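Engineer: Please find the sequence and the predicted model below.
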Amino acid sequence: MTQTLRFAAPDADAIALHLVAPDGLDAVLAALPEGQRIWAQHHGFAAGLAQVCALPGAVGRPDGILIGRGKAADRARQRFAIGAAIAALPEASYALATPLDGAEGEEIALGYLLSLYRFDRYRAQTLPKARLVAPAGVDTARLERIAAAEALTRDLINTPAEDMGPDALEAAARALAGQFGAAIDVIEGEDLLARNFPLIHTVGRAAARAPRLIDLRWGSGARSLTLVGKGVCFDTGGLNLKPGASMGLMKKDMGGAATVLGLAQMIMAEGLDLSLRVLIPAVENAVAGNAFRPGDIFTARNGKTVEINNTDAEGRLVLADALVLANETPADLTISMATLTGAARVAVGPDLAPFFTNDEGFAAALSQAAAQVADPVWRLPFHAPYETMIEPGIADLDNAPSGGMAGSITAALFLRRFVPDVPKYAHFDIYGWSASNAPARPKGGVGMGARAIFRALVDGLAP
């Protein structure tokens, strides 16, 4: 992405944008000059969600623009629609004449910024021409920081594995560390075995580009937060090879790593009073003579043995070693994020970020924050009776229980075994991808859950 996602500076000649709700339409039309009222009625303006009507001026330039607010139910079904409609306006400077505050104002303003995003690394893209003057009543500087962090997440996910292998993911983390003065340490290749990260090494050892563990640290606040992101830069499925249709999107299997890096950027750019740690096991799950096999048993960093019943359930393996490291110096809150299971998509679809947590307070704070920032999440349970499903008998744990039931829950239970000392733990099983164009969310990589977490942190609701 080469463009900058920012609001425009104040402009005395900016065209006024008037947001109109259906129940206020008659009053708005009645207040217009007769010619403009007839024009709006002739063009069928009914204040539907994101409906646009430019009011003619005396010299051919719009005298103002009406934008429909739509009904509350419509806004709930189609978030960011108004902001996207503003970004799609013809080239000019625009200023919101309707006062904005609260969640609606933030959503409209952020929707405009996110609609400016284009992934242009491999092909020139047509950029939006509309310039929105920074709206009053919302924290526009913070929204710009959030949009920039979301753009980082999108860029990382959208980049093909040829250019976004473990080495490139490390480079992205180093660039972020350099930008904000964070410390970073990387353990690579055979050093993973020497320093006791056997599962990360096992998953990545068959790839041409060496596996690694990225460890970024920033801040010295009293509250501590550790983010762990799955960085499987491409997943063939290993010897349990994926079919071609399932492999096509596997460049996004590092979406957890991309999301925690975007969230880390939000936190550092905001200057939150935190001690932040980011752990990313970065690997490729490839096929070669030294690939790990179904039926193999490996010992994790904490001494637990894991039977491999499917090499395509590799994400939980690399996360396990990273979570053990996090558990050795427990933070007040530890969060793992991963594009982990197809079962999560079956359960909640592509638009919701399902999460698991052992802390009721964090669950409530996250749900509240998610509603405020239009970043939907949904809690799934750490259902203890399913623990036996991940115990194969021949080893401590099974990486892929048979039967296919409750796959997202059993994966979360598997991960929880590696953070027994963490006081607050949450795991997000995200999709990280928009399958089709939607307002402010073009087809491709997308952040999920990060803005909700960030809002909970900003409001002091977590950790």
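Structural biologist: Looks like it arrived, so ask away.
Engineer: hey, let's count contacts and neighbours off CA atoms from now on
Structural biologist: OK.
Engineer: Okay, buried residues for stretch 294-301 please.
Structural biologist: Buried positions in stretch 294-301, judged by neighbour count with 16 or more other C-alpha atoms under 10 Å: 297, 298, 299, 300, 301.
Engineer: out of the residues you listed, which are inside strands?
Structural biologist: 297, 298, 299 (DSSP state E).
Engineer: what's the longest helix along the chain packed up against?
Structural biologist: Counting residues, the longest helix found in the chain (DSSP state H) is helix 140-158. Judged by 3 or more C-alpha pairs under 8 Å, 6 or more residues apart in numbering; DSSP states H and E, the packing partners of helix 140-158 are helix 102-115, helix 255-270, strand 444-445.
Engineer: buried stuff in the longest strand seen in the chain?
Structural biologist: As assigned by DSSP E, the longest strand anywhere in the chain is strand 274-285. Neighbour-count burial for strand 274-285, counted by 16+ other C-alpha under 10 Å, picks out 274, 275, 276, 277, 278, 279, 280, 281, 282, 283, 284, 285.
Engineer: which residues does residue 436 contact?
Structural biologist: 442, 443, 444 (C-alpha atoms under 8 Å, 6 or more residues apart in numbering).
Engineer: One more: residue 335?
Structural biologist: 225, 226, 227, 228, 425, 426, 427, 428.
Engineer: Identify, from those, the entry nearest to residue 19.
Structural biologist: Proximity to residue 19 was ranked across the contacts of residue 335 by C-alpha to C-alpha; first place goes to residue 428, at 35.8 Å.
Engineer: what kind of secondary structure is that closest one in?
Structural biologist: strand (DSSP: H, G, I helix; E, B strand; the rest coil).
Engineer: Any idea how many residues pack against it?
Structural biologist: 28 (other C-alpha atoms under 10 Å).
Engineer: need the contact list for residue 447.
Structural biologist: 150, 153, 154, 259, 432, 433.
Engineer: which residues of the stretch 101-250 of the chain fall in helices?
Structural biologist: If DSSP state H, counting those that start in this stretch is used as the criterion, the helices of the stretch 101-250 of the chain fall at 102-115, 140-158, 166-180, 191-194, 198-204, 244-247.
Engineer: Can you tell me which of these is nearest to residue 412?
Structural biologist: Short answer: helix 198-204, nearest of those by C-alpha to C-alpha, at 17.1 Å.
Engineer: and that closest one, what does it pack onto?
Structural biologist: Using 3+ C-alpha pairs under 8 Å, 6+ apart: helix 198-204 touches helix 191-194, strand 212-218, strand 274-285, strand 297-299, helix 315-328.
Engineer: The structure to be compared is supplied as follows:
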Amino acid sequence: MTLAFAAPDAASRPLHVVVADDLSGWLAAQPAAVRGWLTDGDFKAALGDLRLLPAADGGVAAAVVGYGSAKTRARGRFGLARAATALPAGDWHFEGLPEADRDEAALGWLLAQYRFDRYRPGAEIGPIARLKLPKGCDAKRLLAMATGEYLTRDLVNTPASDMGPAELETAFLALAARHGAQATVVCGDDLLAQNFPMIHAVGRASDRAPRLLDLRWGGSGPSLTLVGKGVCFDTGGLNIKPSSGMLLMKKDMGGAATVMGLAEMIMALGLKLRLRVIVPAVENSISDRALRPRDILTSRKGLTVEVNDTDAEGRLVLADALALACEEAPDLLISMATLTGAARVAVGPDLAPYYTDDEAVSDALAKGAKAGCDPVWRLPFHTPYEHIIEPGIADLDNAPGWGFAGSVTAALFLRRFVDAPRYLHFDIYAHSPADLPARPKGAVGQGARAILSALPQMLGL
């Protein structure tokens, strides 16, 4: 789908945005025909309630959409987004939209138009209603955010049959080529030769070779390194998941997809920084070569890891990638992963939990989340739990089986491989379990827009 707003000088029809508390006053100011039409139709200005207003020739002259109350708007983002897919094709503009809400409304308009139709070539997309951007909105920025989000969604929605390590590499190289970035790949047994032993150990059971993807872009400014978990499918390994646990495992590369979407945003906007993106891409499969419970691995950093659960493989591949990233000491290091079910238990599917020891980074993210309409929530790097991930027989335990704070102990495990001045880790879900405004059921980006909006403060751009 081509993402575009209406041209600034386009003739457009009005979409009246009406707050529920102001409905009586708004109706009183309308022509009798409009007032009667909406009153007879029991229009209450509920959030997202769309009504078309007829023209004298039988066409559509305008539309009205409810904006609910402050309370109902607080219960969810992108309340106006459903109008984007319910309006007739053509160009539209908002009337009566509060200035403070214009960016969210415009972004929601774009995100609501997403369709994953790769496997339905004959499916009808339906009419596209284009929005004439409200005054003051940054079209380039909004389009970059939506384009990055679309990339993330497409990658995660694609089943593992068509999105294995090789296909993820293809998408990664295409991203680099679009923006003139440099990319390298280390594949198969070359991972051992170049000292990525834990990435190799996790991926060696599959006939789809594991690999490390590495992208560099930008020649000046502060350095930012993004590391994304690219487990293209996770059976759980020899600690095999139940069938119900595998149903969403095509999304276990959601961290990789999210950092690639974020990189798309950064490069499209030409931010003045030096970007590096590292993705360990593997499939966690079962064979006679599979990683075994109680194996002990020696990581790239030299730390030894006892494998007490082969289904806790994401932190293993991330550990080698983080060690590589820290060999250059980036100004800011960010990892993103669909890492633990414990994070979902803690905050549910809509919030993106993150970890950092840097108060300035956390403060910037709080502001960035609001600006990007991308909610995040801070969880603690709780150092007193460090002993939980120390098994005694090796330096670290990848799955201590403690039964508590699973997201926290996973984050602490990753932190052991980080030597960078500032580190930020996201434990995301990358999936919307239900159709929500601007977020159809299926893949969804989390945290990327918050980070993008926070980068100027975090890196002094």
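Structural biologist: Received the coordinates, thanks. Note that the coordinates shown come from a computational prediction; the quantities given were computed from them, not determined experimentally.
Engineer: and which of the contacts of residue 436 of the first structure is nearest residue 75 of the first structure?
Structural biologist: residue 442 (18.1 Å).
Engineer: That closest one -> the second structure?
Structural biologist: By TM-score structural alignment, residue 442 of the first structure lines up with residue 440 in the second structure.
Engineer: Would you quantify the distance from that match to residue 135 of the second structure?
Structural biologist: Computed as C-alpha to C-alpha, to the nearest Å, the residue 440 of the second structure to residue 135 of the second structure distance reads 28 Å.
Engineer: quick one: which of these two has more around it?
Structural biologist: Each of residue 440 of the second structure and residue 135 has its neighbours counted (other C-alpha under 10 Å); residue 440 has more, 19 against 10.
Engineer: Contact partners for that one?
Structural biologist: 112, 114, 432, 434.
Engineer: okay, now the counterpart of the second one in the first structure: neighbour count?
Structural biologist: Residue pairing (TM-score structural alignment): residue 114 of the second structure is matched to residue 117 of the first structure. Counted with other C-alpha under 10 Å, the burial measure for residue 117 of the first structure works out to 25 neighbours.
Engineer: So residue 117 of the first structure sits against residue 3, correct?
Structural biologist: Yes: using C-alpha atoms under 8 Å as the test, residue 117 of the first structure is close enough to residue 3 to be in contact (7.5 Å).
Engineer: Tell me which of the helices and strands packed on helix 198-204 of the first structure lies nearest to residue 50 of the first structure.
Structural biologist: Here strand 274-285 is closest among those (C-alpha to C-alpha), at 38.8 Å.
Engineer: close enough to count as contact, residue 133 of the first structure and residue 15?
Structural biologist: No: Residue 133 of the first structure lies out of contact with residue 15 (C-alpha under 8 Å); the separation is 9.8 Å.
Engineer: what is in contact with those two at once?
Structural biologist: Contacts common to residue 133 of the first structure and residue 15, judged by C-alpha under 8 Å, 6+ apart, are 93, 94, 95.
Engineer: Quick check: the gap between the second one and residue 112 of the first structure.
Structural biologist: When distances are taken as C-alpha to C-alpha, residue 94 of the first structure and residue 112 of the first structure turn out to be 12 Å apart.
Engineer: anything in contact with each of those two?
Structural biologist: Common neighbours of residue 94 of the first structure and residue 112 (C-alpha under 8 Å, 6+ apart) are residue 132.
Engineer: what residues are up against the closest residue to residue 338 of the second structure other than its chain neighbours?
Structural biologist: Residue nearest to residue 338 of the second structure in three dimensions, not counting chain neighbours: residue 428, with 4.9 Å by C-alpha to C-alpha, 6 or more residues apart in numbering. By C-alpha under 8 Å, 6+ apart, residue 428 of the second structure lies in contact with 254, 255, 336, 337, 338, 339, 343, 351, 352, 353, 446, 447.
Engineer: In strands, which of those fall?
Structural biologist: 336, 337, 352, 353.
Engineer: could you redo the residues you listed as CSV and give each row neighbour count?
Structural biologist: Below are those laid out as CSV (neighbours: other C-alpha atoms under 10 Å):
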residue, neighbour count
336, 27
337, 27
352, 26
353, 25
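Engineer: which residues does residue 79 of the first structure contact?
Structural biologist: By C-alpha under 8 Å, 6+ apart, the neighbours of residue 79 of the first structure are 107, 374, 439.
Engineer: of the residues you listed, buried ones?
Structural biologist: So, by 16+ other C-alpha under 10 Å, the buried ones in those are 107, 374, 439.
Engineer: any idea what the first one aligns with in the second structure?
Structural biologist: Residue 107 of the first structure maps onto residue 104 in the second structure, with residues paired by TM-score structural alignment.
Engineer: circling back: which of the helices of the stretch 101-250 of the first structure sits closest to residue 266 of the first structure?
Structural biologist: Across the helices of the stretch 101-250 of the first structure, closest to residue 266 of the first structure is helix 140-158 (C-alpha to C-alpha), at 5.8 Å.
Engineer: ok, and what's touching that closest one?
Structural biologist: Contacts of helix 140-158 of the first structure (C-alpha under 8 Å, 6+ apart): 1, 4-7, 106, 109-110, 113-114, 117, 119, 134, 164, 169, 251-252, 254-255, 258-259, 261-263, 265-266, 269-270, 432, 444-447, 451.
Engineer: go on, stretch 352-370 of the first structure?
Structural biologist: 344, 348, 376-382, 412, 424-431, 448-449, 451-453, 455-456, 461-463.
Engineer: Including distance to residue 70 of the first structure, could the helices of the stretch 101-250 of the first structure go into JSON lines?
Structural biologist: Output for these, formatted as JSON lines (distance: least, C-alpha to C-alpha, whole Å):
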{"stretch": "helix 102-115", "distance to residue 70 of the first structure": "12"}
{"stretch": "helix 140-158", "distance to residue 70 of the first structure": "23"}
{"stretch": "helix 166-180", "distance to residue 70 of the first structure": "40"}
{"stretch": "helix 191-194", "distance to residue 70 of the first structure": "55"}
{"stretch": "helix 198-204", "distance to residue 70 of the first structure": "50"}
{"stretch": "helix 244-247", "distance to residue 70 of the first structure": "38"}
